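Visitor: need a structure here:
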Amino acid sequence: MRMIKPLVMALGLSMSFGAFADTQIKIDASKTGPVINKNIYSQFTEHLGRGIYEGLWVGPESNIPNTRGWRNDVLAALKEIQVPLLRWPGGCFADEYHWRDGIGPRDQRMVRVNTNWGGVLEDNAVGTHEFFDLVEILGAEAYVNGNLGTGTPQEMAEWLEYMTSDSKSTLAELRRKNGRDKPFRVHYFAIGNEAWGCGGNMTPEVYTNLYKQYASFLKTPKDNTPILIASGGHTEDTEWADHLTKNVKPNWALRMDAVSFHYYTLPTGSWEKKGAALGFPEAEWMSTMVNTLKMDQFIINNKKVMDKNDPEKKVGFYVDEWGTWYDVTGDDDPGFLYQQNTIRDAIVAALNFNIFHKHADRVHMSIIAQMVNVLQAMILTDKEKMILTPTYHVFNMYKPFQDATSIAIDLKKVPTYKLGKASVPSVSATAARAKDGKVYIALVNANPNAAETVDISLAGVTVNGVKGQVLTAPEMDSHNTFAEPEKVKPAPFEAKANAGKLAIEIPAKGVIVVAVE
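Guide: Okay, here's the model as predicted:
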């Protein structure tokens, strides 16, 4: 932090209007767009490595302070970023998960081999009741992923009945016997996961027919009816979104409310050797930026086919797995997907948020993978120790955008960050009017070497200045460790306006989120 504060102070001295600015940003607060759904800031926890066990769940008997088994330090950190929604139990794990394994006394639950992630024993200590306890502690919505791959329509229908029924049926009474009188609130329910891959290696045609079959039997009380999500495509593929929206209509008795989509940012673009989380060359910083910005075109392409099939935009496009994926850090089992998290990850997160805001008419949900100790995590733990990652700080800075109303933004003369034959725009920006009535602006500089000055003019709002936070770091792989847990964290930021205009310098590899004062 000592290295960041002088930089921020130096920036503060240069925040006067009149400085030369390459990027011109015009924001008209009177020109509003769709609401940025709070669930764009959602989280994902899967039975994978130390994502749940140790990272979140330590059990009621643990010496680590906990609430009914959930560790208190992690709970407090997650409450701070106002987690709007939590997805569980997978992921690939979902299509081998049998819900009856995870109910009843913990010492009597089925023990299985987790064949997807490391071949470790899964004792099902965290099951349906524990998951909903976590959701309710966080004040979040619940997204449950059903087992299409190795399950049956009966099993899926009975799980929903167990969770949602307020009747005296055998399954509802079993839930009561297991300690929960009133039904659980299931906000979202997905029929399978990655049906094109680990969920069954299906074609869109096969999956669509199975979706119809399973959805036919998913019956819940009217006041506890989840939004139903179909397993969609990934990366450049649009076939799944096209086929599903052609063949399963929304607002039938047989519903499909959303199509999912997955895309991971790999520095190299190769699954065989994805790239390092630390100590990477600038070429991999650049390739990471190039690859993560592909998200924009992937969404555009899927929206085109969905707009053709569903012009009323009744079906949402849910990016329910996204984030960076590197080669495993340290000596962890490769199946645990543990990686360090640097300022590069923070930039990736902010760039993707700005993309999701741009497409808020269809993108009503995005879920980063994953919450703790797995892939692009918010939090890393080592037994009783915990650190917050740079990605966590970006989620915290962007909180005002949850359920904010997007505002038209026009970027011109955006400079280009170049390295060899590759290039990306240096500056990304977004703006919205938050629920507190204030206009918020987020600015991102993807250039790791040079600051970028932006000249901002605002219409439709009186502006005296802006105040908020800035996140940056000295090195491309600057990160927090258990020895130095606050090496990368936000610092206060403010700038004064002149005649309603602002000149703001975004530091290299920097993220700024400010409210208009």
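
Visitor: C-alpha only now, for contacts and for neighbours.
Guide: OK.

Visitor: Tell me how many other residues surround Asn498.
Guide: 15 (other CA atoms under 10 Å).

Visitor: can you check Asp95 too?
Guide: Residues near Asp95, counting by other CA under 10 Å, number 25.

Visitor: For it, give me its contacts.
Guide: Contacts for Asp95 (CA atoms under 8 Å, 6 or more residues apart in numbering) come out as 146-151, 192-193, 198-199.

Visitor: Go through the residues you listed and name the one nearest Asn224.
Guide: Gly146 (16.4 Å; CA to CA).

Visitor: thinking again about what came up before, drop anything exposed from the contacts of Asp95.
Guide: 146-149, 151, 192-193, 198-199 (16 or more other CA atoms under 10 Å).

Visitor: Out of the contacts of Asp95, which sit inside strands?
Guide: Gly146 (DSSP state E).

Visitor: quick check, nearest of the contacts of Asp95 to Leu138?
Guide: Leu138 lies nearest to Gly146 out of the contacts of Asp95, by CA to CA, at 22.0 Å.

Visitor: you'd agree that closest one is up against Met156?
Guide: Yes: applying CA atoms under 8 Å as the test, Gly146 and Met156 come out as touching, 6.4 Å apart.

Visitor: Is the closest residue to Ile355 other than its chain neighbours within a helix or a strand, and which one?
Guide: Leaving aside its sequence neighbours, Ile355 sits nearest to Asp296 (CA to CA, 6 or more residues apart in numbering; 5.9 Å). Here Asp296, judged by DSSP states H and E, is contained in helix 294-309.

Visitor: For Gly323, give me its contacts.
Guide: 263-265, 348-349, 368-369, 375-376.

Visitor: Which ones among those residues map onto helices?
Guide: Members of the contacts of Gly323 lying in helices (criterion: DSSP state H): 348-349.

Visitor: let's see this one next to it:
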Amino acid sequence: MKKGLFLFLSGMLFLMSFGQQQAVLTIDAAAPKTTISRHIYGQFSEHLGHCIYDGYWVDEKMNVPKKDRIRLDVVAALKKIHIPNLRWPGGCFADEYHWRDGIGERSRRPKMINTHWGGVTEDNSFGTHEFLELCELLDAEPYIAGNMGSGTVEEMSRWVEYLNADGDSPMTRLRKANGRDQPWKVPFWGVGNESWGCGGNMTPEYYASEFRRYATFARNYPGAPLKKIASGANADDYNWTEVCMKNIPQHMMWGLSLHYYTVPTGNWGRKGSATSFNETEYFKTMQRCLHMEELVAKHSAIMDRYDPEKKVALVVDEWGIWTDPEPGTNPGFLYQQNSLRDALIAGTTLNIFNNHADRVRMANLAQTVNVLQALILTKGTEMLLTPTYYVFDLFKEHMDAKLLPIQLAAPGYNKDGATIPAVNASASVDSNGRVHITLVNLDADNAITVQTTLKGKPFKTVSGRILTSGKFTDINTFENKNLVKPVAFNGFKQTGAVLSVQLPRLSIVSLTLE
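Guide: Below is the predicted model:
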């Protein structure tokens, strides 16, 4: 009998012996190999609603700490969780954005209508220099989505030159005239966005051909090799991945993207409320969140056929929950509140990405501030951290740590005749030899005991933190900013190499073993 099957059957026997509120987790710490890329914990900020304007970039008269017009309390909060990269300017907006409109003297920059998001007028005061200044303040690598949809090969080529070239050329002279002598050497470069939809309604065959043309002229300059990311599939469009992997030479692309949003109702016309939902709606949302496991596995399997050495990364550069906008807000601004349910989605999704770290090497939550599953909400001079923000805080120790293989036998969470796994997990070991375990209990009714065995590595001490609340609808508000916030966790007991963890209902727990 294979070792993994033996561990799984042993776990199931344990569950049958001790009831359905027990889980068995075995972690193999003997020979870690795969690195969990820190870029899995990336973020996404589009010119959409109040993400850029009134989020990062505020009125010069606003009484908050600023550098130029960049809001520094937002920067400080994101630095605390070590965001590794930031994707910009979109999203759908990227394929109508012409970068030269966003450089030079701000008062002379042409205005534009944001046709995708609310029909508002953009003054282009936040452009290339401002974005890269923000990334430097965040200590995050920029990830720029280039305009393939309404742009030209020359436009994209010149933008890369403006960003990354040294020496003497029209673009480097223009950059210097605008106040930047040295190139930024931007590494991550998206060649189009959602080219199957808002980025041009292309067929995969046409897109693959266009990618080859655009990518050819997006040059690698000395000391600044590009990591080019192809616009990949929408959810379960496996044919798109097949065609791209078949028709784009592997040496031309660093990554292939995937977009998937958890829509509570499964209906894009009426997605469901961010704050008012019952357990049946909660359960269906978690079912749809867990679909990410199937998507990553199936897209990875297609990529494996063409790229068995896994040189091309799967880049899930848009993910998160998408609900109806908050009542009374501009529907084109996609402003939604952020509940404990959303935190459970974030923890579950990050566990999935960690466990597929051999292929998933970059991901970007949509979006960072004031839009969709935001980490931060702002209201004038006030700012709050959402439950999702705290998940990234709990999980940050996984960044660039080595993935530890796990075997998990979890009880089912049952509702209306359907069942999902109640518990999910991932584990890693960092460069200092500390083991980090993240556990999520999706069950709305039951606490679960997780009998955890760490094989191949002794440990003496355990510390932990937990994020939970009384209801899955609980949110942080400007009147009560700390309702859903991590606290110290000591609900565990060690017996030799076995750690018994009492995982409360609706909770996310991070443990460190030393």
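
Visitor: For the nearest residue to Asp410 of the first structure once chain neighbours are set aside, what is the enclosing helix or strand?
Guide: Nearest residue to Asp410 of the first structure in three dimensions, chain neighbours excluded: Lys26, at 5.0 Å (CA to CA, 6+ apart). Take DSSP H and E as the rule and Lys26 of the first structure turns out to sit in strand 23-36.

Visitor: what residue of the second structure takes the place of Pro281 of the first structure?
Guide: Counting by TM-score structural alignment, Pro281 of the first structure lines up with Asn278 in the second structure.

Visitor: Its match: what's it in contact with?
Guide: The contact partners of Asn278 of the second structure, taken as CA under 8 Å, 6+ apart, number zero.

Visitor: what about it, distance to Lys471 of the second structure?
Guide: Using CA to CA, to the nearest Å, Asn278 of the second structure is found at 10 Å from Lys471 of the second structure.

Visitor: swap in Asp168 of the second structure?
Guide: For Asp168 of the second structure, the distance to Lys471 of the second structure (CA to CA) stands at 60 Å.

Visitor: wait, Gly192 of the first structure sits on Phe93?
Guide: No: in this structure, Gly192 of the first structure is not within contact of Phe93 by CA under 8 Å, at 10.3 Å.

Visitor: what's the mean distance for the helix holding Asp296 of the first structure versus the second structure?
Guide: Compared with the second structure after fitting, helix 294-309 of the first structure deviates on average by 0.8 Å (mean CA distance after the TM-score superposition for the first structure).

Visitor: In the second structure, point out the residues matching that helix.
Guide: Under TM-score structural alignment, the match for helix 294-309 of the first structure is residues 291-306.

Visitor: now the aligned residue in the second structure for Tyr392 of the first structure, nearest residue through space, not along the chain?
Guide: Matched to the second structure by TM-score structural alignment, Tyr392 of the first structure sits across from Tyr389. Of all residues not flanking Tyr389 of the second structure in the chain, Leu375 sits nearest, at 4.4 Å (CA to CA, 6+ apart).

Visitor: how far away is the corresponding residue of the first structure for Pro331 of the second structure from Gly119 of the first structure?
Guide: Matched to the first structure by TM-score structural alignment, Pro331 of the second structure sits across from Pro334. Pro334 of the first structure sits 11 Å away from Gly119 of the first structure, going by CA to CA.

Visitor: Strands along the stretch 201-350 of the second structure, start to end?
Guide: 227-234, 255-262, 313-321 (DSSP state E, counting those that start in this stretch).

Visitor: Would you mind giving the orientation angle of the last one with respect to strand 255-262?
Guide: It stands for strand 313-321 of the second structure. Interaxial angle of strand 313-321 of the second structure relative to strand 255-262 (axes from the mean of the first three to the mean of the last three CA atoms, to 10 degrees): 20 degrees.

Visitor: Contacts for stretch 126-138 of the second structure, please.
Guide: Taking CA under 8 Å, 6+ apart as the rule, stretch 126-138 of the second structure contacts 52, 57, 70, 75-76, 78-79, 82-83, 85-86, 99, 101-103, 141-142, 184.

Visitor: Actually, stretch 483-490 of the first structure.
Guide: Around stretch 483-490 of the first structure, the neighbours that count as contacts under CA under 8 Å, 6+ apart are 1, 343, 387-390, 393, 469-473, 478-481.

Visitor: Narrow those residues to those that are buried.
Guide: 343, 387-390, 393, 469-473, 478-481.

Visitor: what sits against His356 of the second structure?
Guide: Applying CA under 8 Å, 6+ apart to His356 of the second structure gives the contacts Val296.

Visitor: which one in the first structure is aligned with it?
Guide: Aligned counterpart of His356 of the second structure in the first structure: His359 (TM-score structural alignment).

Visitor: any idea how far its match lies from Trp322 of the first structure?
Guide: Applying CA to CA, the value for His359 of the first structure to Trp322 of the first structure is 15 Å.

Visitor: Also His187 of the first structure?
Guide: 21 Å.

Visitor: which of the two has more neighbours?
Guide: Legend: neighbour count by other CA under 10 Å for His187 of the first structure and Trp322, higher for Trp322 (22 against 16).

Visitor: The more buried one and Thr292 touch, don't they?
Guide: No: using CA under 8 Å, Trp322 of the first structure is not in contact with Thr292, being 9.5 Å away.

Visitor: Residues touching stretch 302-313 of the second structure, excluding its own?
Guide: Residues outside stretch 302-313 of the second structure that contact it (CA under 8 Å, 6+ apart) are 238, 241-242, 245-246, 250, 253-256, 358-362.

Visitor: Next, give me the two most distant ones among those residues.
Guide: Based on CA to CA, the longest span within these runs between Lys246 and Met362 and measures 21.5 Å.

Visitor: So which of these two has more stuff around it?
Guide: With neighbours defined as other CA under 10 Å, Lys246 of the second structure and Met362 compare such that Met362 has more, 25 against 17.

Visitor: just to revisit the earlier point, of all the contacts of Asp95 of the first structure, which comes closest to Asn178 of the first structure?
Guide: Gly146 (20.6 Å).

Visitor: Report the contact partners of that closest one.
Guide: 94-95, 156, 189-193.

Visitor: Nothing else from me, thank you.
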